[in-house]
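Visitor: Using only what follows, build the 3D model:
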Amino acid sequence: MKKPTAKITALLVAAIIGAGAWYVTKQRPLVVNVAVVESNIPIKVFGLGTVEARVLSKIGFRLSNSIIQLNVDEGQQVRKGDVLARLDSTEHQARLAKSKAGILSANATVKGTAAAILKAKAVLAKKTQTNRRQQELYIKRTISAEMAESAKLEQDIAQTDLNISRSNLLAAKATLANSRAQLKLEEVVLGQHTLRAPYDAVIVARHMELGTVVKAGEPVFTLVDPKSVWVLGHISESRSGLIALGHPVEIRLRSRPHELFKGEVQRIDIESDRVTEERRVFFSCHGCLDKFNLGEQAEVYVTTAILEKALFVPENAVDDFDERKMVGTVWILMNDTLQRQSVTFGHRTLDARLSIISGLSKNVKVLTRLPKLLKQGRSARIAQENNP
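Guide: Okay, here's the model as predicted:
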């Protein structure tokens, strides 16, 4: 009699354990965490970038010659018009002196031809008066026709000499003007032997040393306008759609990881990188101008919106999430029962949370964690609500 009783007892114990396990896994309400509405949540977009300069110039001479003077080096600040370097200008100084001498010669020629005109006018006046008298005498038959014709010929010759003198004066003035133009040209060429700063700048690099023979157009210095320093950020196309000019940005430089600089969106390129599928966005950086290093790595955080009221769910609590369409399926608690619900998302935070903008009815709670033994239709209760 003892043996059947032991078997029955064992069966009853197994049945009780099985019923308990069935209840725990199938019928007992799950304890779940749900999302609550949060306030004033900033939506930020992250990107990597580098410190760049909008105005960067590689400057050099327009002539070929040897460098005889270098006044600045890397890291120095210069003002607009400061002399940075000079070329050997001995040959062009000689040409300039020759041009000045040419002007003196041309000016003397002008004065000489002007004096010749005065003389030619006096001769013409005298010949004209003589011809008039001779013609009067010829009319009275006092002199011969040959003498009258000779007087007329001398007057014509005097007139021709005056015309020649006037032409010579025009030619002399043209020569003087050409000499002056040549002098200006030589002065311009001589000025090109001096390299000046085109604007207030910082010398980034010096490419040549004293005595180097440079070619025309070959860079001697690289300089930047320090006021034009900004940060170039590379933002994923999937995250860049809401970025607009003027949006605030926070920038962290690799050399100063404990500092966060403020700035704004200054420019958004209209062409994306076809390989990386990123957009180039440029930001101002207040405070970065003091000690900037071109090419330094930077992290950028662009605030694209601030949501006054929003319901967020972690991305890992979303099934079938389509990043391109911003849709997915969440688990909801409705009437103490678990259900699946398709929703549409609006924004994504840097900590991988998604804001739900449509697809939910009233009095519905969204699960923020997906516990084990999750099943549609199973009863559940809220453990605690997340504080905003």
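Visitor: C-alpha from now on. contacts and neighbour counts both.
Guide: Will do.
Visitor: Quick check: residue 107 touching residue 176?
Guide: Yes: with contact defined as CA atoms under 8 Å, residue 107 reaches residue 176; the gap is 6.1 Å.
Visitor: More neighbours: which of those two?
Guide: Looking at residue 107 and residue 176 with other CA atoms under 10 Å, you find the greater number of neighbours at residue 176, namely 21 against 17.
Visitor: Tell me which residue lies nearest the centroid of the protein.
Guide: When CA atoms, centre = their mean is applied to the chain, the residue found nearest the centroid is residue 54 (3.6 Å).
Visitor: To check against the first, give me the structure of this:
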Amino acid sequence: MDQIVNLPKTESTSDIETALGLDHLGLKKKRHRGWLYGLLVLVVIAASLAGYQWYAASPARIDYTTAPAAVADLTVEVSATGTLQPLTQVDISSELSGVVRSVAVNENQQVKKGDVLAALDTAKLEVQIERAEASAKAAAANVETATVTLTENERGLVRAAALTRRGMATDQSLEAATATRDRSKAALDSAKASLAIANADLKAQQTDFAKSTIYAPIDGIVLT
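Guide: All right, here's what the predicted structure looks like:
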């Protein structure tokens, strides 16, 4: 015959801790552990803030650029308000009369000595130079012709003198040859003088042509 037996009720661990009063101790341990974690977090935050403040308060790093020592010119700049008066003022003008063909500079522009400032129209000057060159060439040709003529007449005078000594020519022939030689010599001198005049005229025309371009006489600034 089967028997039914009622087994004693098994109590849980929590019930046992409650009965023994140990549940209060566990709660204290948990609370104590939570305070420790919180305190540790506060310490970490405080340390971070202190480190940031120290870094922010520290002076910024300054980089220096170094170079070898050397002797150089010192430039001093002065700023002021007023009217500048030039130490040297040169009025620019042309020795020639004519039409201005071009102006190469502007007002207040800085220029160097020898820079082109302006130029005159040179059409007439170019024609005059061509004429002077032609005259000089013609004068040079006349000199050559007169030289050849004088040489021939000198030879004729020598022949006439020889014939006269031999009695084969009269004294009048010798005198005529001498006069011819003298005239050719005078013609050569005249041709040389004409050549010198032509060359001088050509040089004058070339000088005027050079003056048609106006250059800066000094370093400076164009005022007007």
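Visitor: Quick one: map residue 185 of structure 2 onto structure 1.
Guide: Across the two structures, residue 185 of structure 2 finds its equivalent in residue 166 of structure 1, going by TM-score structural alignment.
Visitor: That match contacts residue 117, correct?
Guide: Yes: contact status for residue 166 of structure 1 versus residue 117: in contact at 6.3 Å, counting by CA under 8 Å.
Visitor: top helix in structure 2 by residue count?
Guide: When every helix of structure 2 is counted residue by residue (DSSP state H), the longest turns out to be helix 123-166.
Visitor: The very next helix or strand once past that one vs structure 1, mean deviation?
Guide: Following the chain from helix 123-166 of structure 2 toward its C-terminal end, the next helix or strand by DSSP states H and E is helix 171-211. Overlaying structure 1 shows helix 171-211 of structure 2 at a mean distance of 0.8 Å from the equivalent residues (mean CA distance after the TM-score superposition for structure 1).
Visitor: tell me the contacts of residue 178 of structure 2?
Guide: For residue 178 of structure 2, the set of contacting residues under the criterion of CA atoms under 8 Å, 6 or more residues apart in numbering consists of residue 157.
Visitor: Tell me how far it lies from residue 172 of structure 2.
Guide: Noted for residue 178 of structure 2: a distance of 10 Å to residue 172 of structure 2, by CA to CA, to the nearest Å.
Visitor: residues shared between the contacts of those two?
Guide: Overlap of the contact sets of residue 178 of structure 2 and residue 172 (by CA under 8 Å, 6+ apart) is empty.
Visitor: Tally up the residues packed near residue 304 of structure 1, please.
Guide: 21.
Visitor: Wasn't it part of a strand?
Guide: Yes: judged by DSSP: H, G, I helix; E, B strand; the rest coil, residue 304 of structure 1 forms part of a strand.
Visitor: That one matches what in structure 2?
Guide: Alignment of residue 304 of structure 1 against structure 2 is given by TM-score structural alignment, with no counterpart assigned.
Visitor: Confirm for me that residue 304 of structure 1 is in contact with residue 45.
Guide: Yes: with contact defined as CA under 8 Å, residue 304 of structure 1 counts as touching residue 45 (7.1 Å).
Visitor: close enough to count as contact, residue 38 of structure 1 and residue 306?
Guide: No: Residue 38 of structure 1 is beyond contact range of residue 306, at 11.3 Å (criterion: CA under 8 Å).
Visitor: end-to-end on stretch 82-89 of structure 2?
Guide: From its first residue to its last, stretch 82-89 of structure 2 covers 18 Å (CA to CA).
Visitor: show me what contacts residue 306 of structure 1?
Guide: Neighbour list for residue 306 of structure 1: 40-43 [criterion: CA under 8 Å, 6+ apart].
Visitor: Pull up the gap between it and residue 356 of structure 1, please.
Guide: Taking CA to CA as the measure, residue 306 of structure 1 falls 15 Å from residue 356 of structure 1.
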